[in-house]
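Asker: Sequence and computational prediction follow.
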Amino acid sequence: MIRMLLRVLGREYAQPVRRTVALMTTTAVAEGLSYALLIPVLPALFGSTPADAWPWLIAFGAAVAVYAVLRYLGDLSGFRAGTTLLHGMYYRLGDHLARLPLGWYNARRVGEVSVLASQGVLQAMGVIAHLLAPFIFACVTPLTIVAVILAVNWQMGLAALVAAPVVAAIQLWAGRSMAATDAERAERDHDATGRVIEYLQAQPVLRAGGRTVERFRLLDDSLREVQRASRRSLLSALPGAVGLTLAVQAVFTGLLVLGAYLALGGTIGAAEVLTILVLAARCADPLLSLADIGGKLRGARSELARLDAVLRTGTLPEAREPVRPESHDLEFDSVAFRHGDRTVIGDVSLSVPEGQRLAVVGPSGAGKSTLLQLIARFYDVDAGAVRVGGVDVRSIDTEVLMSRIAFVFQDVYLFDGTIEENVRLGRPDAEDAEVRAAATAARLDDVVERLPGGWAANVGEGGALLSGGERQRVSIARALLKDAPIVLLDEVTSALDPVNEAAVHEGIERLMAGRTVVMVAHRMRTVQRADRVVFLDDGRIAEEGSHDELLRRGGRYAGFWHLSMAPG
């Protein structure tokens, strides 16, 4: 468990974890040894001079005080280590997720990652703060007490020692029997989370279909499966808990019988037997708590295994000796890219000189957006190379590559914050005047003036409080503020009304000025402003040339153009 925890977190966290484990183990041993001072106390109390017990009682009080200090330091160390690990885990998970290929993400993983980043990380990292100390005390303190009993009477010590392998065997058996139900419950939890997200996202469709009152069957079925899996998990835990209780009670009963036999035979005094039984009773509570602690540790281990699986997912490799491009022309050299078994891009070769504009058109599913994503290295190609300034994007440091590219998507996502905060994502250290200038160029200042809060107006989660056109203006202002030499545009005006489309086009024109541009467009009027046009079909270049040349040829592009210009 600890090894997996350190593997998930990294070697830099090993020292505080080991220090915490050592301190907690020392505290557990100190607690067990402190009970050894009860051995002379009871015989003295039952003897002819009870006052002889005072020195031992004082020593016992001092030992308890030392234990209390150690326990405080151990718990404090556990909480501090847990907080540090939680902080480090969130940073490591977030950094890793940001470097995973976009192809790794799908609808199912949205639910998995949301559960993992909230409940999973807290549960896994809570091991150090909340579970490690109880587990160590439940294991180490009883063993220390058994060692003390062995020192007092070897027969009763050996009888008490029988509990160790019995308890360990029951815990292993319970863990194995519950492994399947625990995994099933976790699987059902993740499925249900995905269904909840789907239900929320599908509200417009459900309401449009008049199903605002009707329950969502897929979500109901998923929640019922969670209920059934939870019931099976609880039932599978009962045999282990009952077995552990019976084992502890059986060992204690055996000690009682053996102690009575030895006392009646004169081998040991009644006071010593009573002392040993008191010590044995002190072992019972921590041993019985192992059933609950074991279940929580198994849950935490499952979450750790999921975190480990995510962190082991391969990221896009970084070049050992990155090269910085000196220019900003673009080139596709015999590029092929597959998504699963499907070839999305097949043997594409084209170039975009620095400062020129390339328009990519074609039917839906032709691979147009994928071309843009390959330039930004959202994926790595399966064959050929994508180059920026003559340098393969795989040889460019990711931060350097991203600093050279401004990407404006069709579907704009804004973070839940103010308009200004969302614009400043393009360049956080920009001066206020630069932010205002970018907003003016993107025609965003019109939006800011209309909103009650102005620049401090909140856009809502995902930009829900703004219209589609207003979100696009924020996105363009963000790209203008970034001032990157390469601009990638992905159908940015395909879903806008005429007023917003005119405003966005004006902003786009300012954004494209003097930059290397690759634009994907469905509205063919946008294509006329390009220096060259590529018609993509089924992942391959069907036609290439200027707008006028392609119209004169009367091929696929001309058909697209005339169809888009047709009235109605």
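Answerer: Nice, I can see it.
Asker: switch to C-alpha atoms for all contacts and neighbour counts from now on
Answerer: Noted.
Asker: Can you show me the strands along the stretch 251-400 of the chain?
Answerer: Counting by DSSP state E, counting those that start in this stretch, the stretch 251-400 of the chain has strands at residues 330-339, 342-352, 357-361, 383-388, 391-392.
Asker: can you put those in a markdown table and add mean neighbour count?
Answerer: Putting the strands of the stretch 251-400 of the chain into a markdown table (neighbours: other CA atoms under 10 Å) gives the following:
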| stretch | mean neighbour count |
| --- | --- |
| strand 330-339 | 19 |
| strand 342-352 | 17 |
| strand 357-361 | 25 |
| strand 383-388 | 21 |
| strand 391-392 | 20 |
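Asker: what's the closest of those strands to Gly468?
Answerer: Between Gly468 and those, the tightest spacing by CA to CA is seen for strand 357-361, at 22.6 Å.
Asker: hold the first one in mind and look at this next one:
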Amino acid sequence: MSSDTAARPSRARRTPFGRPRKDDGPRATFRQLLPYLAEHRAALILTAVLSVLGAVASLAVPLITRELITVVQRGGALGGLVGLVILLVVASALISGVQHYLLQRTGTSVVLSARTRLVRRMLGLPISEFDTRRVGDLVSRVGSDTTLLYAVLTQGLVDAIGGALIFIGSLIAMFLLDPVLLGLTATVIALSVVVVVVLSGRIRVASRRQQEKVGDLAAAVERAVSAVRTVRAAGATEREVAAIEQDARGAWTQGIRVAKVSALVVPIAGIALQASFLVVLGVGGARVAAGQTTIANLASFIIFLFLLVMPLGNAFGAVTSVNSALGALGRIEEIIGLPSEVELDAGIVPAPAIETTDALRFDDVVFRYPEKAHRTETEKAIADIAPDALPEHDRTVLHGVSFAVPRGRRTALVGPSGAGKSTILALIERFYDPTEGVVRLGGEDVRALDRGALRAQIGYVEQDAPVLAGTLRQNLTLATPDASDEQCVEVLRSVNLTEVLERNELGLDAPVGEDGVMLSGGERQRLAIARALLAAPPILLLDESTSSLDGLNEQLLREAIDAVAENRTLIVIAHRLSTVVDSDQIIVLDHGRVVGVGTHSELVGTVPLYRDLAKHQLLV
């Protein structure tokens, strides 16, 4: 099962005292951010051009101011110089407004691209990835983490282009005006840059940890809300609130750490500006008094100083936002970097096809769940600290399972809980691949088939009969979006759900609530079965499909399945043998092994386990 086997969890890093320390996780680099920006290169290029134009206008103002002071000192007419300054200021403001709109628009588009890409990858991951990941944390990555990418564009990244031009232009102009003052200014600024570089790494780590805590919080809320009735009934509301508050406080604590580090970065630009200004004012005043420079040059130098420090402040802000975004991007890229089902299939070499009249066939199938899906969270933590402290688990669920399912017949899988019945259906659907052996559909290794094409031939009703939030119609037509109203009504009638249609005037457009909460357990199960029946695939997999039904509805459902099962292959899992005694073939499983195959009457006489099951249910 190479496609689904996960690597052993990495060991946690340790403190000097030997205690495990939580890994900071994968960190994104700026290069990983570039693909998101490249999708919007046209808008970014236009924004960069506007930034350059704005920089040119800003650099021209001190030079014109210098000429104004010189003309005033000589007693000459100002002429059009004042008008030119006003024109430049207005043009700079207009350019800034257009640039702001483009940045906001592009930032929103980058978030959309990231969310679309992340959701597409997330929903295409192997099922084994969902066995160990919390839903709330995945939702947090789509919502909270992607939002931080917005700040990259709106808080100074693209402005850095114009800012760099202003910075370089100001340096050149200041060098030409007074190299001595420039040297003093550069010393102060260099010290501030060194401090920011040192702090930037801490911002990225703190931001990532904050996003992880936000993911923990989202997972805790999702857990409590999804089981709110159970929580209330158990009188555990206050305990759940306390647990969520603890996660919320953890997110708050990490947020405070980000704020503390950011608080050290933000004032640096102001300190650099004030220190530079005082140095220039003091030293520059002395140089004017000594006749080493002019008042006009000093005034122009001071304006260039402000222009120099302003993009520097923007750059410091960009460092904070970019490092925060890169921390979140690391969590996004962690998911995007996982191989999808399609990518995993590229490395599979399927077994040669065989000629057969069987619809499905298992040949010496061995299956064991990946270690990460098998171990509990406590066991994983122990394994991180002391990898040899835990004995190796026997994670094998199926042991050399072989059987054939005749085409157009009904096959039942029976056996005690944990025998491997649901795992067999999961292998047919290719939620997992066998560790050893082959699962065949029509004689062909299912790993040689496109998963979409494979699943289009199979209708699958899960044991817990999930219902999606939405309407009756949306649930029914999940696999058949073009089904007519008449077809939907007919299939609902076949599973005795006409009452659900009639109790709401919206009919097929009636909402079913989150997780189908507005339906009873039996109604949810029948709705899930109706969805599979509406698709009418050649193969139907029913996992405990009648477990929540009363006697009357069970009989009605059996009649509906009998009607739709004609000329179709059915594989049914049931604990109640009364629902499968008339099956064409019954396969008895125990501890992941096939211990008997035959009809009800044959198995009662030859397989002790089956006979015991039948006795307990008064069928013999």
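Answerer: Structure's in. What do you need? Here the structure is a predicted model, which means the values were calculated and not measured.
Asker: picking up where we left off before, make TSV out of the strands of the stretch 251-400 of the first structure and add distance to Asn500 of the first structure.
Answerer: Rendered in TSV, the data for the strands of the stretch 251-400 of the first structure read as follows (distance: least, CA to CA, whole Å):
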stretch	distance to Asn500 of the first structure
strand 330-339	30
strand 342-352	29
strand 357-361	21
strand 383-388	33
strand 391-392	37
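Asker: Please report how far the spatially most central residue of the first structure lies from Met4 of the first structure.
Answerer: Nearest to the geometric centre of the first structure sits Ala117, at 3.7 Å (CA atoms, centre = their mean). Here Ala117 of the first structure is placed at a distance of 18 Å from Met4 of the first structure (CA to CA, to the nearest Å).
Asker: Check Gly157 of the first structure too.
Answerer: From Gly157 of the first structure over to Met4 of the first structure the distance is 35 Å, taken as CA to CA.
Asker: Tell me which of those two has more neighbours.
Answerer: Gly157 (20 against 13; other CA atoms under 10 Å).
Asker: Is it correct that that one is in contact with Ala147?
Answerer: Yes - at 7.1 Å, Gly157 of the first structure and Ala147 qualify as touching, with contact defined as CA atoms under 8 Å.
Asker: In the second structure, what sits opposite Leu256 of the first structure in the alignment?
Answerer: Structural correspondence for Leu256 of the first structure with respect to the second structure (TM-score structural alignment): Leu281.
Asker: That match: neighbour count?
Answerer: Per other CA under 10 Å, the neighbour tally for Leu281 of the second structure reads 17.
Asker: Repeat that for the one 10 residues further on.
Answerer: Neighbour count of Gly291 of the second structure, defined by other CA under 10 Å: 10.
Asker: need the contact list for it.
Answerer: For Gly291 of the second structure, the contact set (CA atoms under 8 Å, 6 or more residues apart in numbering) is empty.
Asker: Could you report the distance from it to Phe304 of the second structure?
Answerer: Gly291 of the second structure is 21 Å from Phe304 of the second structure, where distance means CA to CA.
Asker: for Arg229 of the second structure, same thing?
Answerer: According to CA to CA, Arg229 of the second structure stands 66 Å off from Phe304 of the second structure.
Asker: These two: which has the busier surroundings?
Answerer: Comparing Arg229 of the second structure with Phe304 by neighbour count (other CA under 10 Å), the higher total belongs to Phe304, at 25 against 12.
Asker: Chain neighbours aside, what residue packs nearest to that one?
Answerer: If the residues on either side of it in the chain are set aside, Phe304 of the second structure comes closest to Ser170, at 5.4 Å by CA to CA, 6 or more residues apart in numbering.
Asker: Residue in the first structure paired with that neighbour?
Answerer: For Ser170 of the second structure, the equivalent position in the first structure is taken to be Ile145, counting by TM-score structural alignment.
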